[in-house]
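Asker: quick one: sequence and predicted model below, then my questions.
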Amino acid sequence: MRENEDYRILCWLVISFGGGIVLFFQLSEPIPLKVAAFVSTIAFIGAGIFFRKRFFFILLMLMGFFAGGVTSSALRMERIKTPVLERILIGQLKGLVESVEIRNERRPQLTVRVLEFSGLKPSEIPVKVRVTLRPSSILQAGDYIDAQVRLLPLPQPVRPSGYDFARDAYFKGIGAVGSVLGQVSLLDNSAQYTLESGFMFSIDRLRNRIAKQIYESVGEPGGGIAAALVTGKRGYITEETNQALRAAGIYHIVAISGLHMVIAAGLFFWSVRYALSLFPAIALRWQTKKIAAVAAMFGAVTYCVFSGASVATIRALVMTMVMLGAIVAGRHAISLRNLSLAALLILLFSPEALLGPGFQMSFAAAAALISLAPYASRLSLKMTNSGSFKRVLVKTLNWLIALCLTSLAAGLATAPFAVYHFHTAMPFGLIGNILALPLVSLIIMPLGVIGVLCYPLGLDEPVWWAVGIATGQVVKAAQWVETFGGSVQYFSALQPMVLLLSAIALIWLTHFRSHLRWGFIAPMGVAIVSTVLFSKEYVAFVDRDGRAVAVRSENGALVFVGRINSFLAEQWLRADGDGRSYAEVKPVKNAGCDALGCAHEGIVSVAIVHKSAAFEEDCRRADIIVATTRVPITCQAPVIIDKRALQVKGAAAVLRNSQNQLIVEHARVENARWPWQRGL
């Protein structure tokens, strides 16, 4: 059979490795490293013993890689081990500023490596914290600061199956978030530097200076996009521009990822190869393609470091280096095996990346494009011996066909992941990408490289002016697509099983090459049916501190009761498939509140109780009691969510089952023992 001839064992081994990672993080507590390592070692030893027995060898290798995924995750947990703040705390902080995110419309955000913090034992001090500053404050990476700060525990999921912000921060070494109170004092930092940290601080300062220079040179509306594309600093992009980019399906262009890394590496590759071709003695004797690939490797590493070396950028760098390494080795650069190798390298060192939308969408799009490549040539127009004009026309049409096919394939492959994580789909993303990507690939990125090279000479401003013209057109294109009716479609939150089935369907479609690939219809069909038949419509959401509730009104829309912030409100709205902004719902959020608590009548009646005097009345009439104090045993409300339940199990959501009973779900399992879940 064709599948036996083309067997992609490495691809399936990496998929098994990912399955082990998924299992590890789905449990209520970490699997001990020794247990995972023992199981994987036994499996690999068994594979060695049965090396000549193909079936048993492959089976044991799959088991070994599955256990290897668990081992990699457990090892990563051992390496991180940063203390996590368990309560709100105000104290004096001394630490090194590692990075500064300047924000055009909001307060600057610092990541600080903590050296001292009053009120905590050394073993309790988080390695890093993320804090916001007053807009007028001027700090930069490398500053040694002394400031009073208010720190909070890491933000937990706002609903069942919601995104775990605390886990994401924990694996970045961040153990608390908060804000700076008052003035910041600068201390002598000469004794705090290492060679590596000093270099990274210098890079962050340079990125912020160039980002500011680009923004001031270009202005609105394209200045923020230009700064993001060149430096990776997205703080200058206005919220209106962000919304337009999302509606057009091109927000991915402002996040330094695979697209940018490929363009940057490609610029170095083709520039070096073209320069070498100008010298016949070199072109005829040397392997210029391999030399250009090595040069592109250095260029890609340089771009990664300059753009901040974020997790997404490093992931894109690994993928690019594997492809370029294949060229140096004389192998096909674009293949599922190389993609699998890149995924394995990333997951070995950062297994938690598998759980994030960036990794999932990047590799889904790449797998789809690689699988499409053998069939794309069949749709290309054939070149003839006609005149030069017709040849140019044919090449242009083929380029447009390729752009449409790649945008469509990538969009379809990433759609389930986008709907699951962001609850949105952009049906006109194909149009947005066709309009924006040529400008990004052919004008903005090449000019960005030239501008950075001209910056030390003070000759960069004309370059940024030209970049601004192109980014301005990108914004206009996005705003035009945004005007289309239904440019953004909102979906209520999908269950994790739907995402898993969609991923299985994509893997099946891209990894089989014979008629077996049509088997992807089964898991995809089950995913679609599950979405329609088993979706959950919650009647209420409850915040983890018990002071805010979203309850469904008689017209089916959510209204807010109690004290709620914009972030929490929009997370709930998006999970409900509601496209309204916080400001549009804000006027009704304080209805029915007094000193004792809050109450609201919707599809169900909800009461938030702050003082015990309110229990007598609220327990008689409310369907759901949310209490920030102890609930008396005489309270007979159908659903009681007290402070203890929220502390132990996190945010809650209430739904009706088939028997019309109200059921409570929480964001975490009661006995979960993950380190980032402390402080609930």
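Answerer: Now that the structure is in, tell me what you want to look at.
Asker: could you use CA atoms for every contact and neighbour count after this?
Answerer: Will do.
Asker: and the nearest residue to Leu348 once chain neighbours are set aside, how many neighbours?
Answerer: Excluding the flanking residues, the one nearest Leu348 by CA to CA, 6 or more residues apart in numbering is Ser72, at 5.8 Å. As a burial measure, Ser72 scores 25 neighbours (other CA atoms under 10 Å).
Asker: mind listing the helices in the stretch 451-600 of the chain by residue range?
Answerer: In order along the chain, the stretch 451-600 of the chain carries the following helices (DSSP state H, counting those that start in this stretch): 461-482, 496-511, 521-533, 566-575, 582-585.
Asker: pasting the second one now:
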Amino acid sequence: MTTGGVSLPLSLAIVSRFLSNMCMATRGTPSVPMGEAGENARETVSRPWRMRGAMSSFADRCEAFLAGAEFDRGPWLAVAFALGIGLWFYLPSPDYWTATIFASLAAGGLAVLRWRNRDGRDYLRASVIAVSLALVAGLALVWARSAMVGAEPIPHPRFERIDARILEREEQPAEGRTRLVLAARERESGSPIAYRVSLPAEQDHTDLREGARIRLAARLMPPSPPIVPGAYNFARRAWFDGLAATGSVVGEVELVEAAPDAAFTISAIQRKLSAHVRDRLDDTPGAIAATLASGDRGAIPEHDEEAMRDAGLTHLLSISGLHVSAIIAATYLLAIRLLALWPWLALRVRLPLVAAAAAAVAGIAYTLLTGAQVPTVRSCIGALLVLIALALGREPLSLRMVAVAACAVLALWPEALIGPSFQMSFAAVIAIVSLHNVQRIREFLAPREEGWLRRFGRRAAILFLTGLVIELALMPIVLFHFHRAGLYGAAANLFAIPLVTFVTMPLVALALFLDLAGVGAPVWWLVGLSLDLLLGIAHFFAEQPGSVKLAPRIGMGTMLLYLGGALWLALWQGRARMWGLAPLVLSAGLIVIAPVPDLLVTRDGRDIGIANQADRLLVLRQSEGGYAQQNLLELAGTDQAPLELAEWPRSHCSREFCRFSLDGLERNWEVLVARNRDQVAERALAAACARVDIVIAARYLPRSCRPRWLKADRGFLAREGGLAIHLDESRVDTVAADQGEHGW
């Protein structure tokens, strides 16, 4: 991993040195008679400028290729900036980060020194310099942000009395709890520290809001790393959120100092608006309407949220690009139409500029009202850039505009790059813009004299094609992060997006407006009908056979191969863009054949999953709906109910241990797994260990326990974290190997 991570910047330096030598080559090659082959060979050794001439011509061809392909550095600079951020997360230690920075700067420096005004190669020279600097900027930025905002986790679980102020409050009625982010001070050092605790809904009350000072007792845990390799990494998110621990409240919460009057703060307005909407509509429609109005999605039941996810409609529940764009577009169109009715103003003021300003105010207000979460702010920034382009008379939807929006977001939150929200949002936008920049698509959508039915058919066809392209672009990203993806999202979105954009959201806005006069009830009834229809669409597509694709852990190499091919296909111009299909097809094949680990062991050793041996995943203990078991099922690429190991005919279990044999390609593997922490005679345990290849236990095992290959006891798991074991390759993937020397 480490060697491959540094290879890119090092290869940039090598290529720069290689091309710089070409710039020193002479033009032309003296002719050599056919009969002087031997002498020619000697001259090739003694006159190296001939090789340099060939290299120089290669650089000329590169320059001509970039010019002929209408190469646009703008989007690729954003890619290089993102690559620098990604390398910081991927490379394991500061030594590698520093080496990458110096290698990139060396590549740019060589381009400056050796290609200056040489043979007209300014385009290639400028590209190398700009890409090198962008990569360094990205890596340095995320390194600096990590150092500034990262919160050191507490060293071990503990029970603590906390005197703190509430920073954030998040209500989650569907989970029966409220989450509080607290600011306190360490007892020993007095340094500030932040916790996130869960408060049962029955203990919650309205006085526990932002700014209040409280005292409570809580069980605290360090933020959890991935439970097994490839699982969700909450510790990394907590590091950038500044959280040192998470936990749950024990007992009553004492209000020491009430919060200042906050009737008109954004969070208070958001909560009141959410509660108002849920009062007008019951059950899931009310929860979804509250999400659209205020961004509060904590009341959506789990089964309905799963149906939306499996149908490819989860994006409708997250206030992001679709919702912000709908608000801004509606405001822009309404403003420009109303202003055009005033001739005096239309003759004296540039109406697109005024309409864009009104739409910008509406977009910013909606972003603040819905909580100003990172995805919403990101979408608002992109929409504001589109408005600026419209006001200036520029092309609003271009890859350069997308690149500017991506750089703006990454400059503020570089850690967003590795999150699914950023990747899915920009992958969808890039797919849309690239598709609609294709000449044939432009011709297909061009205005023409035709009936409304044919016009509607063309629009529906392009909407379906757009949805299909988006689904294909997002599926590898979704599988990489969540290990499951809906396959019918294009068809579901064909109905759901117009329904939400042109029916539900306008009705919600109208109902809220009419509620000012107390006459919004009929419109709320219509909102409920539209949301019932949305839920019906979600459940219909989610329940179809083969509606969900499951996948085990996808390797980072496969993902980089996909991203490289997709970006090449989207950002390049001309026939050369088709070269991106090769890595796309190859990565798709690797995703399909991604291997399932034979053994998955959680970081505490209390849960294991055994795949590839039975029709269902074998687990040590049944914990239906549990977090650990859900992760094991996802990474095994199955949604079937697991089978308890003790019920498997090929296992032999006592009260303390289970022993079983796993089939491999070349041999069978004997495994011994501890079922509990009960004491066992050391001599008997040592004899049992000597007869097996692998021992797994949630407790410390004595040194006398020596299996033939691997002993994964509590000490080993505490050091290495969860395990993914591939028997045929004799390979053990660990969580610790993925973490490197990052702070979390």
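Answerer: Yep, that arrived. Because the structure is a prediction, the values reported are computed rather than measured.
Asker: so what number do they get for TM-score?
Answerer: Aligned and superposed, the two chains score 0.89 in TM-score terms (TM-score structural alignment, normalised by the length of structure 1); 656 aligned residues with a CA RMSD of 3.0 Å.
Asker: please produce JSON lines containing the helices of the stretch 451-600 of structure 1, extended by mean neighbour count and distance to Leu397 of structure 1.
Answerer: Putting these into JSON lines (neighbours: other CA atoms under 10 Å; distance: least, CA to CA, whole Å) gives the following:
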{"stretch": "helix 461-482", "mean neighbour count": "21", "distance to Leu397 of structure 1": "21"}
{"stretch": "helix 496-511", "mean neighbour count": "19", "distance to Leu397 of structure 1": "27"}
{"stretch": "helix 521-533", "mean neighbour count": "16", "distance to Leu397 of structure 1": "32"}
{"stretch": "helix 566-575", "mean neighbour count": "19", "distance to Leu397 of structure 1": "39"}
{"stretch": "helix 582-585", "mean neighbour count": "14", "distance to Leu397 of structure 1": "45"}
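Asker: between the ones you listed, which one is nearest to Met61 of structure 1?
Answerer: helix 496-511 (18.1 Å; CA to CA).
Asker: hmm, back to that, what does the residue nearest to Leu348 of structure 1 align to in structure 2?
Answerer: Matched by TM-score structural alignment, Ser72 of structure 1 corresponds to Leu141 in structure 2.
Asker: what's the answer for Pro122 of structure 1, then?
Answerer: In structure 2, Pro122 of structure 1 lands on Gly190 (TM-score structural alignment).
Asker: and Ala141 of structure 1, by the same measure?
Answerer: By TM-score structural alignment, Ala141 of structure 1 lines up with Arg209.
Asker: element containing that match?
Answerer: Assigned by DSSP states H and E, Arg209 of structure 2 belongs to neither a helix nor a strand.
Asker: and the spatially most central residue of structure 2, how close does it get to Met308 of structure 2?
Answerer: With distances taken as CA atoms, centre = their mean, Pro420 lies nearest the centre of structure 2, 1.7 Å away. Noted for Pro420 of structure 2: a distance of 17 Å to Met308 of structure 2, by CA to CA, to the nearest Å.
Asker: what's the answer for Leu113 of structure 2, then?
Answerer: Computed as CA to CA, the Leu113 of structure 2 to Met308 of structure 2 distance reads 56 Å.
Asker: who has more neighbours, the two?
Answerer: Met308 (26 against 11).
Asker: and the helices in the stretch 251-400 of structure 1, which stretches?
Answerer: Remark: helices assigned in the stretch 251-400 of structure 1 by DSSP H, counting those that start in this stretch are 258-277, 280-285, 288-306, 311-328, 336-349, 357-376, 388-422.
Asker: select, out of these, the one closest to Arg673 of structure 1.
Answerer: helix 336-349 (22.3 Å).
Asker: count the residues that sit near the residue mapped onto His666 of structure 1 from structure 2.
Answerer: Mapped onto structure 2 by TM-score structural alignment, His666 of structure 1 lines up with Thr734. Per other CA under 10 Å, the neighbour tally for Thr734 of structure 2 reads 22.
Asker: how close does Thr734 of structure 2 sit to Met424 of structure 2?
Answerer: Using CA to CA, one obtains 27 Å as the distance from Thr734 of structure 2 to Met424 of structure 2.
Asker: check the mean deviation of stretch 68-79 of structure 1 from structure 2.
Answerer: Compared with structure 2 after the fit, stretch 68-79 of structure 1 shows a mean deviation of 1.1 Å (mean CA distance after the TM-score superposition for structure 1).
Asker: relative to Gly528 of structure 2, how far out is the aligned residue in structure 2 for Ile444 of structure 1?
Answerer: In structure 2, the residue paired with Ile444 of structure 1 is Thr504, using TM-score structural alignment. Distance of Thr504 of structure 2 to Gly528 of structure 2, computed by CA to CA: 9 Å.
Asker: ok, back up a step: for the match of Ala141 of structure 1, what are its contacts?
Answerer: By CA atoms under 8 Å, 6 or more residues apart in numbering, the residues touching Arg209 of structure 2 are Ile166, Glu168, Arg169, Ala259.
Asker: doesn't the second one belong to a helix?
Answerer: No. Secondary structure assignment places Glu168 of structure 2 outside any helix; it is strand (DSSP: H, G, I helix; E, B strand; the rest coil).
Asker: excluding its backbone neighbours, what's nearest it?
Answerer: Glu168 of structure 2 sits nearest to Val181 (CA to CA, 6+ apart), 5.0 Å away.
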